[in-house]
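In: Got a predicted structure here, sequence first:
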Amino acid sequence: MSTKYVLDTEGRRRLRASPAGWIACGFGSGLTPKAQGTFGSLAAVVPWLLMRGLSVPAWIGVIVVAFAIGVWACDVAGRLLGVDDHRSLVWDEFVGLWIALLPALIAPWWAVVAGFVLFRLFDVWKPWPIAWFDRRVKGGFGVMLDDVIAGIFAGIALYLLLSLIR
């Protein structure tokens, strides 16, 4: 099995010992043995709910800062593991989901569930141009970029869904 999927004890230790690693693995949510992206996305719901009352401009600020931190953290963590985009690096799921949930800020509770499902769908499916960027852009920026685009696609889909229902 590829090292992109297997995280040995030493890799776990390196991620936990480094502030960048701890952030990149979503404060431990990416250290699950399977479905790291799903667990990272689930973990991202908690801070989203805690900050749900922020305005859209404030959320955009949070997302921009979280993206910049993620580029740094995922770059450092990738070098620690020797794998550019290891499955345990899930900070990109946090940022991508927060983008996807922007329309849910002023929507009923089920919009959070729908946004989560749409984000996971786009993140796993990786339609063009997500897959194109995923294959070509490397380092911390590459780790973050494909999930940002998946979040934008999911956010647009959620907005359209909410518009159809209203």
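Out: Alright, I've got the coordinates.
In: rest of the way, CA atoms for contacts and neighbours
Out: OK.
In: Hmm, residue 23 and residue 16 touching each other?
Out: No. Using CA atoms under 8 Å, residue 16 is not in contact with residue 23, being 9.1 Å away.
In: More neighbours: those two, which one.
Out: Each of residue 16 and residue 23 has its neighbours counted (other CA atoms under 10 Å); residue 23 has more, 23 against 18.
In: hmm, who's touching the helix or strand harbouring residue 42?
Out: For residue 42, the enclosing helix or strand under DSSP states H and E is helix 36-50. Contacts to helix 36-50, defined as CA atoms under 8 Å, 6 or more residues apart in numbering, come from residues 25-26, 29-30, 32, 87-88, 90-91, 93-94, 97-98, 116, 120.
In: where does residue 84 land in three-state SS?
Out: coil (DSSP: H, G, I helix; E, B strand; the rest coil).
In: try residue 52
Out: Classified using three-state DSSP, residue 52 is coil.
In: count of neighbours near it?
Out: 17.
In: Ok, the one 3 residues further on next?
Out: By the other CA under 10 Å criterion, the neighbourhood of residue 55 contains 13 residues.
In: put this beside the first:
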Amino acid sequence: MTKPNLTNPIHLLAFGLGSGLAPKAPGTFGTLAAVPLYFLIAPLPLPLYVAWLVAAFILGVAICDRTSRDLGVHDHSGIVWDEFVGLWVTLILVPPGWWWVVVGFLLFRLFDIWKPWPIGWADRRVGGGLGIMLDDLLAGFYAWGLLQLAARGLG
């Protein structure tokens, strides 16, 4: 099978509720689809937000692994749950305002595409669902660090 079955909840989540089916730039569309969900979780107190992230990461390892095995393609470009989690990591404690979400979105996409060390290393060397999730988690932390520096300097 090379196409996801979106009636399967595992494939539906892995493909970012369908956003990963975009014919061009599915990672960017997946990240965009994560933004409205971010606004739903943003009001959570920090410990609950972090618990959500940990749960979403662990779930992501399982659903991305299963979906990639079902499709017979490691890290299929349409699997974008990792982008959801990466963006949500980027936006931990982001200052209020849409501007910061846009900057966070751009920073996350930059690091997800550029893949400086160890992101690129993890992308090439770690397999399965963990490998799919790990490079985006690291990109999220890189973007988070820069976003926090910008917020402290500009906020």
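Out: Good, I have the coordinates. Values in this document were obtained by computation on a predicted structure and should not be read as measured data.
In: So after superposing, what's the score?
Out: Once the chains are laid over each other, their TM-score by TM-score structural alignment, normalised by the length of structure 2 reads 0.96; 155 aligned residues with a CA RMSD of 1.1 Å.
In: What is the equivalent residue in structure 1 for residue 10 of structure 2?
Out: Matched to structure 1 by TM-score structural alignment, residue 10 of structure 2 sits across from residue 20.
In: ok, now which ones touch the residue lying closest to that match once chain neighbours are set aside?
Out: Excluding the flanking residues, the one nearest residue 20 of structure 1 by CA to CA, 6 or more residues apart in numbering is residue 73, at 4.3 Å. Residues near residue 73 of structure 1 by CA under 8 Å, 6+ apart: 19-21, 23-24, 140.
In: ok, and those residues in structure 2?
Out: Compared against structure 2 with both residues aligned by TM-score structural alignment, their matches' CA atoms under 8 Å, these retain 20-21, 23-24, 140.
In: Counting neighbours, which of those residues end up buried?
Out: 20-21, 23-24, 140 (16 or more other CA atoms under 10 Å).
In: Out of the residues you listed, which comes closest to residue 149 of structure 1?
Out: residue 140 (14.8 Å; CA to CA).
In: any idea which element the alignment partner in structure 2 of the closest one lies in?
Out: Residue pairing (TM-score structural alignment): residue 140 of structure 1 is matched to residue 129 of structure 2. If you go by DSSP H and E, residue 129 of structure 2 is part of helix 128-154.
In: That helix vs structure 1, mean deviation?
Out: If you overlay the two and look at helix 128-154 of structure 2, the average distance to its match in structure 1 is 0.3 Å (mean CA distance after the TM-score superposition for structure 1).
In: Next, the buried residues of that helix.
Out: 128-144, 146-148.
In: can you check stretch 28-37 of structure 1 too?
Out: 28-32, 36-37.
In: Can you report how many residues lie near the equivalent of residue 117 of structure 2 over in structure 1?
Out: When structure 1 is aligned by TM-score structural alignment, the residue opposite residue 117 of structure 2 is residue 128. Taking other CA under 10 Å as the criterion, the count of residues near residue 128 of structure 1 is 11.
In: roughly how far apart are the aligned residue in structure 1 for residue 33 of structure 2 and residue 60 of structure 1?
Out: With TM-score structural alignment as the criterion, residue 33 of structure 2 lines up with residue 43 in structure 1. Residue 43 of structure 1 is 19 Å from residue 60 of structure 1, where distance means CA to CA, to the nearest Å.
In: okay, the two: which has more neighbours?
Out: residue 43 (20 against 15).
In: quick one: terminal-to-terminal distance for stretch 112-124 of structure 2?
Out: 13 Å.
In: Can you give me the buried ones in it?
Out: Applying 16+ other CA under 10 Å to stretch 112-124 of structure 2 flags 112, 115, 119-120, 122-123 as buried.
In: among those, which two are most distant?
Out: 112 and 122 (11.7 Å).
In: Overlap of the contact sets of these two?
Out: Joint contacts of residue 112 of structure 2 and residue 122 (CA under 8 Å, 6+ apart) are residue 135.
In: Straight-line length of stretch 11-19 of structure 2, end to end?
Out: End-to-end for stretch 11-19 of structure 2, by CA to CA: 12 Å.
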